[in-house]
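Visitor: predicted model follows, preceded by the sequence.
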Amino acid sequence: MFASKLATLTRNPPRLLNLPSLARSSALLNAKSTLAVARNLHSLSRQRPSALSQNIALQSATPRGQQWRGARWDRYTNADYGSKRGSSYGSNPNPGGFFSRLSPEALVYSIIGANGVVFLVWSSAQQRQKSFGDTKLLRWMVDNFSATYINLTSGRVWTLLTPAFSHIEPMHLMVNMFMLYTFGTDMARLLGPKRFLMFYLGAAAFGNLLSDLIRGIYLPAKTGNYRTAAQPAIGASTSVVGTTTLFACLYPHATLQLFFIVPVPAWLATAGFIGWDVYRVMRSDRTRVDGAGHLGGAAAALGYYWFRLRPLIRRMR
C-alpha cells in the first residue's frame, strides 16, 4: 500500500543522480523538507520488479501500515491500482483494473513511446509542407498539440494536456525523455503507476494553463505585443519539471551532478533553475524556453507534495 511505501523512506540515502547541461527545461524547485523524509528510494530502484513487488507486499502486511486506517486514508491509498484493496503492482490480491497489471517502468516507457509517436507525426507534417506545400496536417497539430492562449479560448481545452506529449526537435525530445526516465521511474515506483500518471497530467495541465495566461494576458498587457497569445508552446517540460521538483521536495539533500561534474544539493539546483525561469518570464521577451510552463509544473509539484504527501509522511514518522 502507499502508506507502507512512505513508511520505508527513512532508512537508506538516495542514489547519486546526473543532471545534464542540456536539461535547463527540467528545472528543480526549492522546497523545505524534513531530514526524516525519504531514504529508501535507492534500494527500491535497484530491485527487479518481482522482488520489489514481494518487498512491498510483505511491508503491507505489517501492523504499522494499519494504524492510520480511516475514511480519507482508505480513499487515497486504495485508489492505486483499480481494486478496493490493492497494495502494489504485481501483488494485488484482488486484481481488477488496468493499473493493477502495469509496472512503473512500463508506464514510463509508455509515456516515452507516446512522445515518440507524436514526434513522428510532427515530422511528417513538416515534410508534407516542405515537399508538397500541404499545411493541413501541420495546422491540425498546432491547433491540437500545442499550448496557446488562442487554443484555450477557442475551447480546445485538451491542449492543456496534449503538449506534454509533443516535441518537434529531436534534441528537445531526447533531453525531456532522459529526465523523465531518470526521475520519473523512481517517482512512479513511489507513487504507483496510476497516481504518477495523474500527477504527470496534472502538472502538464497546470503548467500549460499558467503559460497560456501569462503569454495571452500578462505579457500583452505589459509589452503591448499580442503576438505572444498565438505563440505555441510544446514539450513535456511542464510534467518533467513537476517530476524533478517532486523529487527535490522529497530529497532536498540528494546530490546532483550539474553538467556531470559539479555536485550540488537538489534544493540548490532547484532554486537556481526556478530563479532563472522567473527571470526569463520577467524579461517579457520571446524565448525558445517556456519559463512560465516550467513554473506552473513546479508549482503543481510543490502543491501536491505540501498538501498530499507531506501530511502522510508526517503521520508515518
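Guide: Thanks, I have the structure now.
Visitor: every contact and neighbour count from this point should use C-alpha atoms.
Guide: Will do.
Visitor: can you give me the strands in the stretch 201-317 of the chain?
Guide: For the stretch 201-317 of the chain, the strands defined by DSSP state E, counting those that start in this stretch occupy 255-258, 262-265.
Visitor: most packed of those?
Guide: Stretch with highest mean neighbour count among these: strand 255-258 (a mean of 20; mean count of other CA atoms under 10 Å).
Visitor: elements contacting the helix or strand hosting residue 50?
Guide: Assigned by DSSP states H and E, residue 50 belongs to helix 49-60. Judged by 3 or more CA pairs under 8 Å, 6 or more residues apart in numbering; DSSP states H and E, the packing partners of helix 49-60 are helix 2-7.
Visitor: quick check: buried residues in the longest helix anywhere in the chain?
Guide: Counting residues, the longest helix in the chain under DSSP state H turns out to be helix 104-132. Neighbour-count burial for helix 104-132 flags 104-105, 107-109, 111-112, 115-116, 118-119, 121-123, 125-126, 128 (criterion: 16 or more other CA atoms under 10 Å).
Visitor: ditto for stretch 294-307
Guide: For stretch 294-307, by 16+ other CA under 10 Å, it's 294-302, 304-306.
Visitor: can you add distance to residue 240 and give those residues back as JSON lines?
Guide: Output for the buried residues of stretch 294-307, formatted as JSON lines (distance: CA to CA, whole Å):
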{"residue": "294", "distance to residue 240": "9"}
{"residue": "295", "distance to residue 240": "11"}
{"residue": "296", "distance to residue 240": "11"}
{"residue": "297", "distance to residue 240": "8"}
{"residue": "298", "distance to residue 240": "9"}
{"residue": "299", "distance to residue 240": "12"}
{"residue": "300", "distance to residue 240": "11"}
{"residue": "301", "distance to residue 240": "10"}
{"residue": "302", "distance to residue 240": "13"}
{"residue": "304", "distance to residue 240": "14"}
{"residue": "305", "distance to residue 240": "15"}
{"residue": "306", "distance to residue 240": "18"}
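Visitor: got another, please set it beside the one above:
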Amino acid sequence: MKNKDYILQALKEADDYLSGEDMAGKLNISRAAVWQAIKALRQDGYRIDAVTNRGYRLFENHEALDAAIIKKHLKSELKDVAVLVKNRVDSTNDAIFREDAHAPLPSFSFMAAEEQTAGKGRVGKSFLSPYGMGLYLSTIIHEGDVSDPALLTITAAVALKEALMAQTDEDIKIKWVNDLYCNHKKIAGILTEANFSGGKARYVIGLGINITTPEGLFEKQSLPTAGSLGAAISRNQLAADIVNALHTWIQRPIDEILNAYRKYNLTIGKTIRFAKGDIEYTGVAEAIDDDGALLVAVEGRTLRLSAGAISIESDW
C-alpha cells in the first residue's frame, strides 16, 4: 500500500487533526514525504485542511461556505446586506464588530466562518468551532432596526429553530435562554453583544451550530452535554435561512415572538438548578413571562431569572 493510501485511511479514521510528525513516525518516512502524500491526495480531489501545530484533517462531502451561493438564497429585502465569508477568524462576533467599525455595514449584514479559534459563549465560556464542522455566524443590527434589544436572543432562538426545521425533521427544542437541543444534547448556542461606541448602539447576534462535529472531539474537550445535529445540512442554505427568518421575526409583534419561544421551549415543567449571586437554588420552571424572564418555583416562592445559566436536573 502506498504512503498516501495509509495516510488517507488514517485521516478517515481520525476524529481530530492528525500530526504530520506522528504520521511520519508511524510510516517511518520524512515529514516531506507526508506532505507529498497530502499534496497527491488533494490532487485526487480530497479536501484536506492543514493547520500549523495541529496537523491535517480530511473533510469528506465538504460543502464550502460561499458568499455568492448564500446571497442567492436571501430574500429580496436583504439584497443590499453584506455577506462576509471567512476561512478562519478569532470570533465572528468580534470580527464583524471590527468590520463595522472600519466601515458601517447595513443592518442584517452577516459573517460566516469555517472555523473560530476563539469562539465565544455566554458568561465567558468558549464555543468549540472546529473547521468545516458547523456554522459559525454573526449578524449585526443597528439600533434603529431593533425595537426591544432585551428580546434579541429570544428572537434569534426562534429564527434558528425554524431555519433548522427547513432542513431536518429532528425534534429541536430551545432551552432557556439561548441554547438549542436535539436528542438531549446541545447543538447550538446564541450570544448577543452590544457596542455603544460612537453614540449609537450596534448589536451583534452570534450563532454557533454543531453540524458534523464528532462526539470524540466533545469528549476530548470535556463537553459532555454537547452534540451535533448529524443531519445532511446545507450550511450555505442554513446561513441564508437563519438571516431570512431573523429579519422576519424581528419585525413581528412581541407577543408573537414570545408565544413561539414558549411553544418551542423545553424548559417549562422541568426541575432546574441555577445560581443567583452566591446562592445555588433548585426549583421547577413554571413559565416565561412577557419580558422573556424565567419564573421558577423554589420552596413556596417564585424567583425570576432574567439572565444567567441553568441546568436541567434528572432525566428529561
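Guide: Yep, it's here. Because the structure is a prediction, the values reported are computed rather than measured.
Visitor: give me the TM-score for this pair.
Guide: Superposed pair, TM-score by TM-score structural alignment, normalised by the length of the second structure: 0.28. Supporting alignment: 146 aligned residues with a CA RMSD of 6.3 Å.
Visitor: follow-up on the earlier one: so which bits of the helix holding residue 50 of the first structure are buried?
Guide: The neighbour-count check on helix 49-60 of the first structure (16+ other CA under 10 Å) flags 49, 52-53, 55-57, 59-60 as buried.
Visitor: I'd like those residues as JSON lines, with distance to residue 194 of the first structure appended.
Guide: Putting the buried residues of helix 49-60 of the first structure into JSON lines (distance: CA to CA, whole Å) gives the following:
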{"residue": "49", "distance to residue 194 of the first structure": "16"}
{"residue": "52", "distance to residue 194 of the first structure": "17"}
{"residue": "53", "distance to residue 194 of the first structure": "16"}
{"residue": "55", "distance to residue 194 of the first structure": "19"}
{"residue": "56", "distance to residue 194 of the first structure": "16"}
{"residue": "57", "distance to residue 194 of the first structure": "18"}
{"residue": "59", "distance to residue 194 of the first structure": "20"}
{"residue": "60", "distance to residue 194 of the first structure": "18"}
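Visitor: just the closest of these to residue 151 of the first structure, please.
Guide: Set against residue 151 of the first structure, the nearest of those by CA to CA is residue 49 (41.1 Å).
Visitor: and the closest one, how close does it get to residue 187 of the first structure?
Guide: 14 Å (CA to CA, to the nearest Å).
Visitor: over to residue 131 of the first structure?
Guide: Where residue 187 of the first structure is concerned, residue 131 of the first structure sits at a distance of 43 Å (CA to CA).
Visitor: ranges for the strands of the stretch 151-300 of the second structure?
Guide: According to DSSP E, counting those that start in this stretch, the strands that the stretch 151-300 of the second structure contains are 172-175, 179-182, 185-195, 202-210, 271-276, 279-288, 294-298.
Visitor: which of those strands sits most buried?
Guide: Mean neighbours per residue, mean count of other CA under 10 Å, is largest over those for strand 202-210, with a mean of 25.
Visitor: circling back to that earlier point, what angle separates the longest helix of the first structure from helix 49-60?
Guide: 130 degrees (axes from the mean of the first three to the mean of the last three CA atoms, to 10 degrees).
Visitor: packing partners of helix 104-132 of the first structure?
Guide: So helix 104-132 of the first structure, by 3+ CA pairs under 8 Å, 6+ apart, packs with helix 136-144, helix 170-179, helix 185-191, helix 193-213.
Visitor: which among those helices is found nearest to residue 280 of the first structure?
Guide: Per CA to CA, nearest to residue 280 of the first structure of these: helix 193-213, 12.5 Å.
Visitor: buried by neighbour count: which residues of the closest one qualify?
Guide: 193-197, 199-213.
Visitor: what packs against it?
Guide: helix 104-132, helix 149-153, helix 185-191, helix 237-250, helix 291-304.
Visitor: is it true that residue 208 of the first structure touches residue 295?
Guide: No. Taking contacts as CA atoms under 8 Å, residue 208 of the first structure lies outside contact range of residue 295: 9.7 Å.
Visitor: which neighbours do these two have in common?
Guide: residue 238 (CA atoms under 8 Å, 6 or more residues apart in numbering).
Visitor: where's the residue nearest to residue 235 of the second structure when sequence neighbours are not counted, which helix or strand?
Guide: Among residues not flanking residue 235 of the second structure along the chain, residue 135 sits closest, at 6.4 Å (CA to CA, 6 or more residues apart in numbering). Using DSSP H and E, residue 135 of the second structure maps to strand 134-142.
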